[in-house]
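# Sequence first, then the predicted structure, then my questions.
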Amino acid sequence: MTEFLDFLNNLTNPDWIVAHGGLYLLLFIVFAETGILVGFFLPGDPILFIAGIIIANLTLEPVDSVLTLLYWIALISAAGILGNFVGYWCGKYFGHRLLKMKDNWLFKKEYIYKAQEFYERRGGMAIILARFLPVVRTFAPIVAGIVEMDFRKFAFYNVVGGILWVGSLATLGYMLGENEWVQHNLEYVILAIVVAATAPVIIRVITGKRKTVAAVAEPEMLEEE
């Protein structure tokens, strides 16, 4: 258990990552977090930010440095996109088994039907937004497969979301990677990035619920009048 915790802690250390696989380790982590159910605990956002920091601190000419950044973004995006496809097909393959299960305190078929309705209304945007939410990005493609979201629609938003997620955070890390204050306060910077990435989505969910409640309440008030 101690070794596992040390592993997770070292994933925020650029030097440790470079010494233990570098790009290959990053590709595995991003794929595992987005494609394997047990990978939900992996720190995807910090990993992408650190990827940018690693490139920024390589001894390369400016042009080569930018090309390396684009190369890493392309490969890591591909890993995240492939991971989501694996999650989707796993959800689609095992989904019928879940629907045959009896309702219990942990699982209710109602959840699946609600998720299906949600994906039908705004499924594409949900796939993109899920990329920026820890844990959620692991389960979103699986649920999309379970509710049999249109594959072409899923594929399009999966690719768009993967590129936006990887490109934005890796580029941010690259731009700030040579800043001494960032290097000495990396944990706080990573925490700020996670909060900044999740806050807009959480706010949107909360405001969306309020609008829904208001829309339901308004007809009732009119009937009373």
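Cool, got the structure.
# Only C-alpha atoms from now on, for both contacts and neighbour counts.
Will do.
# Name all residues that make contact with Asp150.
Applying CA atoms under 8 Å, 6 or more residues apart in numbering, we find Asp150 in contact with no residue.
# distance of it from Tyr88?
Separation of Asp150 from Tyr88 (CA to CA, to the nearest Å): 11 Å.
# centre of the chain versus the helix or strand hosting Leu70, how much separation?
Assigned by DSSP states H and E, Leu70 falls within helix 62-100. Computed by CA atoms, centre = their mean, to the nearest Å, the chain-centroid distance of helix 62-100 equals 10 Å.
# okay, the angle between the following helix or strand past that helix and helix 62-100?
Counting by DSSP H and E, the element after helix 62-100 in chain order, helix or strand, is helix 109-130. When axes from the mean of the first three to the mean of the last three CA atoms, to 10 degrees is applied, the directions of helix 109-130 and helix 62-100 differ by 170 degrees.
# Give me the distance from helix 109-130 to the chain's centre.
On the basis of CA atoms, centre = their mean, helix 109-130 sits 16 Å off its chain's mean C-alpha point.
# Comparison target, given below:
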Amino acid sequence: MALLQQNWLYGITLVATVIFLETGLVILPFLPGDSLLFAVGAFLGISGIFPVPALAILIAAAFFGDLINFKIGSSRVGSTIIKKQWIRPAHLSKARGFFERFGGVVIIMARFIPVVRSVAPFLAGMAGMNPARFLSYNIIGGMLWCILLVMAGYGLGQFVWVQANLTLLAGLIIAISLLPLGVQAYRKRR
């Protein structure tokens, strides 16, 4: 946060890089996108900085990250994974059917679920989701994700309690965003 206070544009660029890497590389799902977006919003609110320029940068990073991840999934990398049968043909067939039926909703909702956020565009590319359809849902999902989390942080950043407990709130956001994965893992074990 000190970096953001000294030069907010440099700090936003650094956060945008993390967002791009988390969404753009299927191997980096552990990066803290949700909490970073909320923290940036809180910082902007605390500092009284108009959020629209930061949002534009963050939305672009989220959009291009997913686009790169989709392209990797639909490239030789995805083809190699399919040819070597690292993913069973039956699972790939199910994924294709799933993305044909629910692809748009998955791309939008995946933004709000850690790990899934990094995997969904890659699988959509591997499964052969229509690129134009992917692009439209990618921009909608990226905008919703960034705007909702940044503006939640921005609005809550006005409160003294939030200013004093920003680290705690970022941890809670991570915990809440991991909750659906925990529920799914619990159900699968049962």
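Perfect, I can see it now. For clarity, every value in this text was computed on a predicted model and none was experimentally measured.
# counterpart of His156 of structure 2 in structure 1?
Actually, residue 156 of structure 2 is Leu. It isn't His. When structure 1 is aligned by TM-score structural alignment, Leu156 of structure 2 is paired with Leu176.
# next structured bit after whichever strand or helix holds Val182 of structure 1?
Element membership for Val182 of structure 1 (DSSP H and E) is helix 180-184. Counting by DSSP H and E, the next helix or strand C-terminal to helix 180-184 of structure 1 is helix 186-224.
# From the contact counts, what lies against that next one?
Applying 3 or more CA pairs under 8 Å, 6 or more residues apart in numbering; DSSP states H and E, one finds that helix 186-224 of structure 1 contacts helix 44-56.
# List the contacts of the most centrally placed residue in structure 2.
For structure 2, the residue nearest the mean C-alpha position is Arg111 (4.2 Å; CA atoms, centre = their mean). Contacts of Arg111 of structure 2 were listed using CA under 8 Å, 6+ apart, and they are 117, 141-142, 145.
# now do Ala16 of structure 2
Ala16 of structure 2 touches 57-58, 61-62, counting by CA under 8 Å, 6+ apart.
# Return the residue of structure 1 aligned against it.
Using TM-score structural alignment, Ala16 of structure 2 pairs with Leu27 in structure 1.
# what's the answer for Phe102 of structure 2, then?
Looks like Phe102 of structure 2 aligns to Arg122 there (TM-score structural alignment).
# Grab the longest helix from structure 2 for me.
In structure 2, assigned by DSSP state H, the helix with the most residues is helix 131-156.
# average offset between that helix and structure 1?
When structure 1 is superposed, helix 131-156 of structure 2 averages 0.4 Å from its matched positions, counting by mean CA distance after the TM-score superposition for structure 1.
# what helices or strands is that helix leaning on?
Looks like helix 131-156 of structure 2 contacts helix 33-47, helix 52-73, helix 89-110 (3+ CA pairs under 8 Å, 6+ apart).
# Quickly compare those helices and say which is most buried.
helix 33-47 (a mean of 24; mean count of other CA atoms under 10 Å).
# what angle do it and helix 52-73 make?
Angular relation of helix 33-47 of structure 2 and helix 52-73 on a 0 to 180 degree scale: 170 degrees, by the same axes, to 10 degrees.
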